[in-house]
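Engineer: just to be clear, the model below is a prediction. Sequence and coordinates:
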Amino acid sequence: MTPFAALHHAPGPLLLPNAWDHASALTLAAAGFPAVGTTSLAVAAAAGLPDGAAATRDETLRLALTLGSAPFLLSVDAEGGFSDDPDEVGEFARQLAAVGAVGINLEDGLGPADRHAAKIAAVKRAAPGLFVNARTDTYWSGDGSGTRARLEAYQEAGADGVFVPGLTDPREIAALVRHLDVPLNVLCTPTGPGLPHLTDLGVRRVSLGSLLYRRALGAALEALDDVRAGRAPRGTTPTYAEVDALARTRAQED
């Protein structure tokens, strides 16, 4: 079992914060998180590209190259693998593993389950040590229909964990945990169970998705409102030197 896989079987779920650049990832790691994920929305938004449209392959790989050698375990949000060709997805996963990523998140976008299963199998062939978190969007973009059948297919294809964003009902979460043979990942949402409740339900991984990025944008607007109103900006503000030190850390690594 890899160190990243082991985090999914430790006491309590793996709380996985999601970063969008070098500074945010290093900041999260410095806060004590042993593993950090990326968020496809932030990567796409930073590049002025749409999320979930297979438009950010190069940006995603570039970020993985930047973060893969950092002192934390890196899992990469790769949308649907940026291709419908399983072999191309497998090759992309191989490139991620080569630069130091230890996990990949692959979403089905409610496309054909057999195609997504083929992508998962291709990734496990190309990068056997990469932890594949297979996401289904049955709750994110639908009414939950077909969830179990899809997850069973993804398990059979070799997924190391499965991700069901949008799933918030405690009874349904508990039922899935009992049904699955691999760790269940859910998305932390304001309307869903909190971390202690998710722990009791048996969830093994809790992702924050784009939450931190969106909160960062919101905090920037709040700070601007404070300045406009003549108030000192609220909240925690890292110093110039602290942020600059993160970039200098990267320069020293290179």
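Structural biologist: Right, received. Where do you want to start?
Engineer: can we go C-alpha only for contacts and neighbour counts from here?
Structural biologist: Will do.
Engineer: who's in contact with residue 39?
Structural biologist: Listed by C-alpha atoms under 8 Å, 6 or more residues apart in numbering, the contact set of residue 39 reads 18, 19, 20, 76, 77, 209, 210.
Engineer: widest-spaced pair of these?
Structural biologist: Distance extremes for the contacts of residue 39: the farthest pair is 76 and 210 at 12.9 Å, using C-alpha to C-alpha.
Engineer: so between the two, which is more surrounded?
Structural biologist: residue 76 (29 against 20; other C-alpha atoms under 10 Å).
Engineer: assumed that one was part of a helix.
Structural biologist: No. Counting by DSSP: H, G, I helix; E, B strand; the rest coil, residue 76 is not part of a helix but strand.
Engineer: and here's the other structure:
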Amino acid sequence: MTDRRAEFRALHHTGRPLLLPNAWDHASAAGLAARGHRAIGTTSLGVAAAAGRPDGTGATAAETLSLARRLAKLPVLLSVDIEAGFSDDPAAVAGYVAELAGLGVVGINLEDGRADGTLADPEDTADKVAAVKAAVPGLFVNARTDTWWLGVDDPLPQTLARARAYQAAGADGIFVPGTVDLATLRVLTQRIDAPVNALYQPGGPGLTELGGAGVARVSTGSLLFRAALAAALAAADGVRAGGRAVPQGLPSYAEVQGLVPADHCTKPTSRSLRGE
């Protein structure tokens, strides 16, 4: 376990950004692993939406833990988005994270945005970070500050102050979603003495440009989940319209079935042989 945590940490210091794609179920994570992604994160929106629950409200602690239990069997380094920790009690957050770590999870995202659209007091988030690091010292804690995400006034000073507080509490990385302005990211990476994580935005800078600004990690967030949902809806619309708008290059039934661990497979049925 120590070697896996060290490997994940080292991926933030290679001189180029770690692309961390975010999965929402076993198939998406297994597919990403099969495409060669060594490290994978989870997306809280994808997990929540798939469970029929709202994101960012602390409603998916059980679903997140259940997903981590399934994904931990994959040959990847797994980081889990736990929103704000699913509790206001630092000890409860630490206990939850310790359970994740026991499954093999090597990192977490812990955010300071609240369900009502405001920011938590930085001391409260720092207390959670400190409790987690005390419980699982080797786990990579990516402390997310939603200063840009929530559109606060003059976000740079608040971001830097919160980053300092979270680092002092033991955070290993700082996640600042909501800005891909390269000049801003250069300031952040120069003034934050820890790996800085940016959120990829379609139409924004690519990995090379983000790396040139000093970004150490790039997450896709809910993008892959939303892209998959859009593709499914477009395919259904295309079939209903009588057209041929179904995307090309779809994985076959057998390829998807092959993502399931061998110990979960049973003798093929007539239904599976038909590819339904």
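Structural biologist: Yep, that arrived. Since we're looking at a predicted model, the values are computed, not measured.
Engineer: next, the TM-score between them, please.
Structural biologist: Scored against TM-score structural alignment, normalised by the length of the first structure, the superposed chains reach a TM-score of 0.96; 252 aligned residues with a C-alpha RMSD of 1.3 Å.
Engineer: make JSON lines from the contacts of residue 39 of the first structure and add secondary structure to it.
Structural biologist: Below are the contacts of residue 39 of the first structure laid out as JSON lines (three-state DSSP):
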{"residue": "18", "secondary structure": "strand"}
{"residue": "19", "secondary structure": "strand"}
{"residue": "20", "secondary structure": "coil"}
{"residue": "76", "secondary structure": "strand"}
{"residue": "77", "secondary structure": "strand"}
{"residue": "209", "secondary structure": "coil"}
{"residue": "210", "secondary structure": "coil"}
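Engineer: now, of these, which are buried?
Structural biologist: Among the contacts of residue 39 of the first structure, those classed as buried by 16 or more other C-alpha atoms under 10 Å are 18, 19, 20, 76, 77, 209, 210.
Engineer: show me what counts as buried in stretch 103-116 of the first structure.
Structural biologist: Under 16+ other C-alpha under 10 Å, the buried positions of stretch 103-116 of the first structure are 103, 104, 105, 106, 107, 108, 109, 110, 113, 116.
Engineer: can you find the partner of the fifth one in the second structure?
Structural biologist: It refers to residue 107 of the first structure. Using TM-score structural alignment, the partner of residue 107 of the first structure in the second structure is residue 111.
Engineer: what ranges do the helices span in the stretch 101-250 of the first structure?
Structural biologist: With helices called from DSSP state H, counting those that start in this stretch, the stretch 101-250 of the first structure shows them at 113-126, 147-157, 170-179, 195-201, 211-228, 240-253.
Engineer: buried set for the shortest one?
Structural biologist: The neighbour-count criterion (16+ other C-alpha under 10 Å) identifies 195, 198, 199, 201 as the buried residues of helix 195-201 of the first structure.
Engineer: ok, the fifth one next?
Structural biologist: When burial is assessed from 16+ other C-alpha under 10 Å, helix 211-228 of the first structure yields the following buried residues: 211, 212, 213, 219, 223.
Engineer: please apply the same query to stretch 50-68 of the second structure.
Structural biologist: Neighbour counts over stretch 50-68 of the second structure (16+ other C-alpha under 10 Å) mark 53, 54, 55, 56, 58, 60, 61, 63, 64, 65, 67, 68 as buried.
Engineer: the last one should be in a helix, yeah?
Structural biologist: By that I understand residue 68 of the second structure. Yes. Assigned with three-state DSSP, residue 68 of the second structure falls within a helix.
Engineer: show me what it aligns to in the first structure.
Structural biologist: Under the alignment (TM-score structural alignment), residue 68 of the second structure maps onto residue 64 of the first structure.
Engineer: thought its match was touching residue 94?
Structural biologist: No. Judged on C-alpha atoms under 8 Å, residue 64 of the first structure makes no contact with residue 94 at a distance of 11.9 Å.
Engineer: any chance of the helices of the stretch 101-250 of the first structure in CSV, plus distance to residue 185 of the first structure?
Structural biologist: Below are those laid out as CSV (distance: least, C-alpha to C-alpha, whole Å):
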stretch, distance to residue 185 of the first structure
helix 113-126, 16
helix 147-157, 12
helix 170-179, 10
helix 195-201, 10
helix 211-228, 16
helix 240-253, 30
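Engineer: closest to residue 26 of the first structure out of the ones you listed?
Structural biologist: Closest to residue 26 of the first structure of those is helix 240-253 (C-alpha to C-alpha; 7.0 Å).
Engineer: and the closest one, how far from the chain's centre?
Structural biologist: From the chain centre to the centre of helix 240-253 of the first structure is a distance of 24 Å (C-alpha atoms, centre = their mean, to the nearest Å).
Engineer: and if you look at stretch 40-55 of the first structure?
Structural biologist: How far stretch 40-55 of the first structure lies from its chain's middle: 14 Å, per C-alpha atoms, centre = their mean.
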